[in-house]
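Student: what's the 3D shape of this:
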Amino acid sequence: MAEVDWPWQYDFPPFFTIQPHLETQNKQIKAWQSLILDYFKNTKSYVLDVRESQNSPLFNNAKINRILFDIFHEFAEPLFICKSGLSFYNNRWYIYWHTPEEWGSMIYEWIQSNGMVNTVCTLYELVSGDNTVGEEFYGLDVDLLLKALRTLEHKKKAEIIMFDGNEGVKFL
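Tutor: This next block holds a predicted model:
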């Protein structure tokens, strides 16, 4: 896991307590949104299971003995809004620092620049293959990858296929 540069407020106990003053609370929520997006991008993580969040160093600052989970449900609605790059499904938050459309565009640009239009790739090749190691989409969560590829399908630039028990994609 990559080293995390925590912002100053991470070690400030009130940061882990919902602030009663609305203007301060709005700033607090924006700071948490930014921290969450930065943390997940830095650690190349894409999914947060709410049930396990209290064990994450992101929400559990042992240094000051504070856990955001104590106020998580009160805080969740304004904190995790889709506009900020976060999406919720079945106790799992999908963290987007790029939208599925942006991931799809990145992948398609890579396909074009490597002369792979009209070829088939497995999902594994795209996110775990030797040829994509230096790409930002390397290690991308498979569910998020499929969302990105579906955006390309809608634009008629790709077709998700099944072959030999594997999922793949043909780029058009």
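
Student: alpha carbons only for contacts and neighbour counts from here, please
Tutor: Noted.

Student: list the buried ones in the one helix or strand residue 151 maps to?
Tutor: With elements delineated by DSSP states H and E, residue 151 resides in helix 142-154, which encompasses its position. Taking 16 or more other CA atoms under 10 Å as the neighbour-count basis, helix 142-154 is seen to contain the buried residues 144, 145, 146, 147, 148, 149, 150, 151, 152, 153.

Student: could I get these in a markdown table, plus columns for distance to residue 49?
Tutor: What follows is these, written out as a markdown table (distance: CA to CA, whole Å):
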| residue | distance to residue 49 |
| --- | --- |
| 144 | 15 |
| 145 | 18 |
| 146 | 19 |
| 147 | 19 |
| 148 | 21 |
| 149 | 23 |
| 150 | 24 |
| 151 | 25 |
| 152 | 27 |
| 153 | 28 |
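
Student: quick one: the strands in the protein, in order.
Tutor: Secondary structure of the chain (DSSP state E): strands at 47-49, 60-61, 66-67, 86-89, 92-95, 120-122, 158-163, 166-171.

Student: alongside the first, I'd like the structure of this one:
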Amino acid sequence: MLEGTNREMAVFDYPWQYKFPPFFTIQPNQETRKKQLEAWCSLILSYHRHIKNYSLDVTEAQSSPLFYNKSIDRKLSTDGIYTVLDELNKRGHIEWKDKARKQCLIMWRTPEEWGKLIYRWICDRSMTNTVCTFYEISEGDDSSSEEFHGLENWLLLRALKTLQSQGKAELIDGSEGVKFF
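Tutor: Below you'll find the predicted structure:
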């Protein structure tokens, strides 16, 4: 679902293309389409980052402010939304939650990118060779000023798994804990 208050919607800075009617029609010219998809991908990731939302429901998307600009009365078609989401999927920024492709997880940063941010925070705080809970990392007072604060557990786990594969962390079985090296 796309969620957020009206204040959040008003504060979000849409790119210039959002006010350009042809932006809402997937273009047939390959070079133009490539630029258009780049702009749509950037818009979707920036928007979800702004409202700190990690999921999208395709059936609700077309009527959301992201895909429907009421001021110019233009909306991206469902096929267009799928075209953009397929591009985001190729880039590793979304993952379908269901086989029907009605809901997807949005990752405005890849798990690897989140892992790097978390590990930098751990190192900056001299917390290597310590154990942390998932809660401390994503909800604790010490992380409140970090971009990963509020990160949903499924994405936090993926980020930590990337650190584990690099030998920088070890997930503690049966708990929501991790040891950093």
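
Student: what's the closest of the buried residues of helix 142-154 of the first structure to residue 138 of the first structure?
Tutor: Distances from residue 138 of the first structure to those, taken as CA to CA, are shortest for residue 145 (10.2 Å).

Student: residue in the second structure paired with that closest one?
Tutor: Following TM-score structural alignment, the counterpart assigned to residue 145 of the first structure within the second structure is residue 156.

Student: the helices in the first structure, which residues?
Tutor: Taking DSSP state H as the test, the helices found in the first structure are 22-43, 72-79, 100-113, 123-128, 142-154.

Student: got JSON lines for these, with distance to residue 160 of the first structure too?
Tutor: Written out in JSON lines, the entries for the helices of the first structure read as follows (distance: least, CA to CA, whole Å):
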{"stretch": "helix 22-43", "distance to residue 160 of the first structure": "26"}
{"stretch": "helix 72-79", "distance to residue 160 of the first structure": "34"}
{"stretch": "helix 100-113", "distance to residue 160 of the first structure": "13"}
{"stretch": "helix 123-128", "distance to residue 160 of the first structure": "9"}
{"stretch": "helix 142-154", "distance to residue 160 of the first structure": "7"}
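
Student: which of the ones you listed sits closest to residue 54 of the first structure?
Tutor: With distances scored as CA to CA, the stretch of the helices of the first structure nearest to residue 54 of the first structure is helix 72-79 (9.3 Å).

Student: in the closest one, which residues are buried?
Tutor: Along helix 72-79 of the first structure, the positions that meet the burial threshold by neighbour count (16+ other CA under 10 Å) are 72, 75, 79.

Student: before we move on, back to that, among the helices of the first structure, which is nearest residue 6 of the first structure?
Tutor: Of the helices of the first structure, the one closest to residue 6 of the first structure (CA to CA) turns out to be helix 22-43, at 8.0 Å.

Student: circling back: check contacts around the match of residue 145 of the first structure.
Tutor: 111, 114, 134, 138 (CA atoms under 8 Å, 6 or more residues apart in numbering).

Student: export the residues you listed as TSV, with columns for neighbour count and distance to residue 178 of the second structure.
Tutor: Supplementary listing: the contacts of residue 156 of the second structure in TSV, determined by neighbours: other CA atoms under 10 Å; distance: CA to CA, whole Å:
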residue	neighbour count	distance to residue 178 of the second structure
111	22	16
114	23	15
134	19	7
138	21	12
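
Student: now for residue 54 of the second structure: what does it line up with in the first structure?
Tutor: Using TM-score structural alignment to pair residues, one finds that residue 54 of the second structure aligns to residue 46 in the first structure.
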